[in-house]
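Only the shape, not the letters, is given here:
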């Protein structure tokens, strides 16, 4: 039985938060990406997404290997991936593919390095903007490069790679569905300190991070991904081995209309609590139809941030009251109360605040993971 052990939700090619290669794409290059698995097994397979492509994507070759340091991989661990028995594959526009299983034993919380050789022009690349991890690019076919010296360019995004699945023989994965608070903004880059990482370490269960920075529950965004009520199918429900969903989403729907004029924050409609509640109910229905247990998380305090204002305060209070008391979730985790400043419950506790009064840092994410672990 294969279980998803790592995932990243695809996004439309865009400038993103940091410089990236999504709009220019790739040609006669190899891209190497390192991800940490939250479940182990003797075999693995990778899922590649071409969700936003308008013409077929050619993958000339792909390998997986045991990670050592940076772009380097362990000698003797490189495995060539095949796709229906072939060394290369063409992914149709807006499609995806899953490789054949490759024999490579890896334990939970070990990292795997995935290398893709892209010999033809890819066009703009489906990517995940905020990896908080380093990816590498080099000229030519570098599928079997061991020392990584040929990968001279770096970025902090992931490209085409949307999931790694392992033959873990278990079906108890937890999917975290949200925005930048789930994606890990404010955590230490390259250190695996998102709350999804902390939850996997705390529970020993596979944990999938289906967060997208800036994501909205109710509106599509050119910068921040498809609306949550639509993307949940691809990013969570189609992943093998998931039995629990944790929802922490909606703060941007409330807060974008309070921010200064910035093109990245459009659309920014003024949203009422009833609209968000309807969106949550859609998520609950979709997840229950697949047999998942659904945990609702209250929105974190965000007073003093650029998302805060009179309307945002009113709606966030109404939404959190509904999450706590409606009885429509299978259970609730009150992250708002856990992370609130006792002196001002509308603000993040100073001990957890990354500095923007909106995102926690590593210590705050660890507290979130502990709170969720108690209700799993």
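It's in. On a predicted model such as this, the values are computed, not experimentally measured, just so you know.

only C-alpha atoms for contact and neighbour calcs from this point on.
OK.

give the contact list for residue 100.
Neighbour list for residue 100: 45, 81-85 [criterion: C-alpha atoms under 8 Å, 6 or more residues apart in numbering].

repeat that with 7 Å
Counting by C-alpha atoms under 7 Å, 6 or more residues apart in numbering, residue 100 makes contact with 45, 81-84.

count of neighbours near residue 289?
By the criterion of other C-alpha atoms under 10 Å, residue 289 has 10 neighbours.

quick one on the thing from earlier: which of the contacts of residue 100 sits closest to residue 130?
Comparing those against residue 130 with C-alpha to C-alpha places residue 45 closest, at 22.9 Å.

hang on, the earlier thing: so can I have CSV of the contacts of residue 100 showing neighbour count?
Shown next, in CSV, are the contacts of residue 100 (neighbours: other C-alpha atoms under 10 Å):
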residue, neighbour count
45, 24
81, 25
82, 19
83, 18
84, 13
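
okay, now the one to match up with it:
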């Protein structure tokens, strides 16, 4: 269940957090709206957190980048509208990124899109654009009627050599590549290569005609591989973010749910594979998304578990105490409150039997979970520890929810996570 407690944030702490958050924002070109008029009210309907180019658990194209190719990516929106725009991130680029052309369309199957739905995207009225190194860019609006939970295909023509590509490593969704310019193709024939990562695409926003209300009902789920959807079924949208959005809609209280998870991410330390630390990326990946009103934070197992693991992807791993992890979460709470965003904490899932388990990690996990439940510092909490625990052994994930590694849920486990949330408190 989700508690409803909240403590007051001091003016000094709020100001400090606001300064921190402002410093985290990614700067660069932005080609939507006008300073002289309010323009449309955008709401994030889908999001992915950018990562620096790197190798990963599965082959990806990030380190090589693209040259003279067309990239086609499929995502599912959790809010509908009659107009859409995309957000592109070049956060980890070192030279300008040239977008020769881009389209958005409703997805048909695989790399194919619905005929007649392809819309050319422009950027400040231009069909091609360059994004500066470390920059981000929003497209102009495209008239495309989208329903909640509809899949959208974004296609980018990358005619010039991009260099290593800012990407999101683990998409659990298939992306496609073709040689040459195929941005307006409705068929899938030219797209003969595929991968399970997203590249440059960091968001899809929607709006509706005449909608000028500044809604802040978006829910961001912020965390590591469990939030990212590790071990969920590819191309079936069965992460816990998907399950929560579906549950909200079924309950008659539809809200956009945005996934800001990065597999392997840590609260306190950066990683070449697993993204910038949570306290560094929180503003960009969660608080700055349009229309966000609530953020649910589930993160810390990697901070306390990597030092127990023989996995060589994050070494040397520091031994993090419960007090250090709690201090990191307090930084996130202050930053959220400074932005007027509700901060909901989550207890860490059971880790018994996994490669993250050890006596020290188990003790720190228990201490941290008790703080989440009892301190009242988060505005509320979700108790995933108890919701997914094996009744016969509370240190382990219940067998029916275990993906097999004793660390990540399976599809049923992700649905159980969504059921554990008190929707009224969100």
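All right, it came through fine. As the structure is a computational prediction, the values presented were derived from the model and not from experiment.

picking up where we left off before, got the contacts of residue 100 of the first structure as CSV, with distance to residue 209 of the first structure and secondary structure columns?
Shown next, in CSV, are the contacts of residue 100 of the first structure (distance: C-alpha to C-alpha, whole Å; DSSP: H, G, I helix; E, B strand; the rest coil):
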residue, distance to residue 209 of the first structure, secondary structure
45, 18, strand
81, 24, coil
82, 26, coil
83, 25, strand
84, 28, coil
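
ok, so of those, who is nearest residue 62 of the first structure?
Nearest to residue 62 of the first structure among the contacts of residue 100 of the first structure, with distances taken as C-alpha to C-alpha, is residue 81, at 5.4 Å.

To which residue of the second structure is the closest one aligned?
Using TM-score structural alignment, the equivalent of residue 81 of the first structure in the second structure is residue 121.

just to revisit the earlier point, a markdown table for the contacts of residue 100 of the first structure, including distance to residue 268 of the first structure?
What follows is these, written out as a markdown table (distance: C-alpha to C-alpha, whole Å):
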| residue | distance to residue 268 of the first structure |
| --- | --- |
| 45 | 39 |
| 81 | 43 |
| 82 | 44 |
| 83 | 42 |
| 84 | 44 |
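
ok, now which ones touch residue 302 of the second structure?
Contacts here follow C-alpha under 7 Å, 6+ apart; on that basis residue 302 of the second structure touches 264-266.

Helices along the first structure, start to end?
180-183, 195-203, 228-232, 251-255, 273-289, 310-325, 335-339, 362-373 (DSSP state H).

counterpart of the fourth one in the second structure, which residues?
What it means is helix 251-255 of the first structure. The aligned range for helix 251-255 of the first structure is 301-305, by TM-score structural alignment.

what's the offset of that stretch from the middle of its chain?
Remark: stretch 301-305 of the second structure is offset 19 Å from the chain centroid, using C-alpha atoms, centre = their mean, to the nearest Å.

and it, how far from the first structure on average?
Once fitted to the first structure, stretch 301-305 of the second structure is off its aligned match by 0.3 Å on average (mean C-alpha distance after the TM-score superposition for the first structure).

So what does residue 345 of the second structure match up with in the first structure?
Correspondence of residue 345 of the second structure to the first structure, assessed by TM-score structural alignment: residue 296.

if I look at its match, how far off is residue 316 of the first structure?
Note on residue 296 of the first structure: its distance to residue 316 of the first structure, by C-alpha to C-alpha, to the nearest Å, is 14 Å.

thinking again about what came up before, ok, the match of residue 345 of the second structure - how many residues close by?
There are 23 residues near residue 296 of the first structure, going by other C-alpha under 10 Å.

can I assume it is in contact with residue 244?
No - the pair residue 296 of the first structure / residue 244 is not scored as a contact, 10.9 Å apart, by C-alpha atoms under 7 Å.

Map residue 284 of the first structure onto the second structure.
For residue 284 of the first structure, the aligned position in the second structure is residue 333, judged by TM-score structural alignment.

List the contacts of that match.
Per C-alpha under 7 Å, 6+ apart, neighbours of residue 333 of the second structure: 343, 378.

10 Å - rerun?
Taking C-alpha atoms under 10 Å, 6 or more residues apart in numbering, we find residue 333 of the second structure in contact with 9, 14, 17, 295, 297, 327, 341-345, 377-379.

Check the residues you listed for burial and list the buried ones.
Among those, those classed as buried by 16 or more other C-alpha atoms under 10 Å are 14, 17, 295, 297, 341-345, 377-379.

What is the nearest of the residues you listed to residue 316 of the second structure?
residue 297 (25.2 Å).

if we can go back for a sec, distance to residue 93 of the first structure added to the helices of the first structure, as JSON lines?
Below are the helices of the first structure laid out as JSON lines (distance: least, C-alpha to C-alpha, whole Å):
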{"stretch": "helix 180-183", "distance to residue 93 of the first structure": "26"}
{"stretch": "helix 195-203", "distance to residue 93 of the first structure": "31"}
{"stretch": "helix 228-232", "distance to residue 93 of the first structure": "17"}
{"stretch": "helix 251-255", "distance to residue 93 of the first structure": "30"}
{"stretch": "helix 273-289", "distance to residue 93 of the first structure": "26"}
{"stretch": "helix 310-325", "distance to residue 93 of the first structure": "38"}
{"stretch": "helix 335-339", "distance to residue 93 of the first structure": "40"}
{"stretch": "helix 362-373", "distance to residue 93 of the first structure": "37"}
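
Nearest to residue 99 of the first structure, out of those?
Residue 99 of the first structure lies closest to helix 228-232 among these, at 22.2 Å (C-alpha to C-alpha).

Which stretch of the second structure lines up against that closest one?
Going by TM-score structural alignment, helix 228-232 of the first structure sits over residues 278-282 in the second structure.

ok, average deviation of that stretch from the first structure?
Comparing stretch 278-282 of the second structure with its match in the first structure after superposition yields a mean distance of 0.4 Å (mean C-alpha distance after the TM-score superposition for the first structure).

With respect to residue 173 of the first structure, which of the helices of the first structure lies nearest?
Comparing the helices of the first structure by C-alpha to C-alpha, helix 195-203 comes nearest, at 9.6 Å.

May I see the buried residues of that closest one?
Buried residues in helix 195-203 of the first structure, defined by neighbour count with 16+ other C-alpha under 10 Å: 195-201.

Which strands or helices does it pack on?
Judged by 3 or more C-alpha pairs under 10 Å, 6 or more residues apart in numbering; DSSP states H and E, helix 195-203 of the first structure is in contact with strand 173-178, helix 180-183, strand 207-211, helix 362-373.
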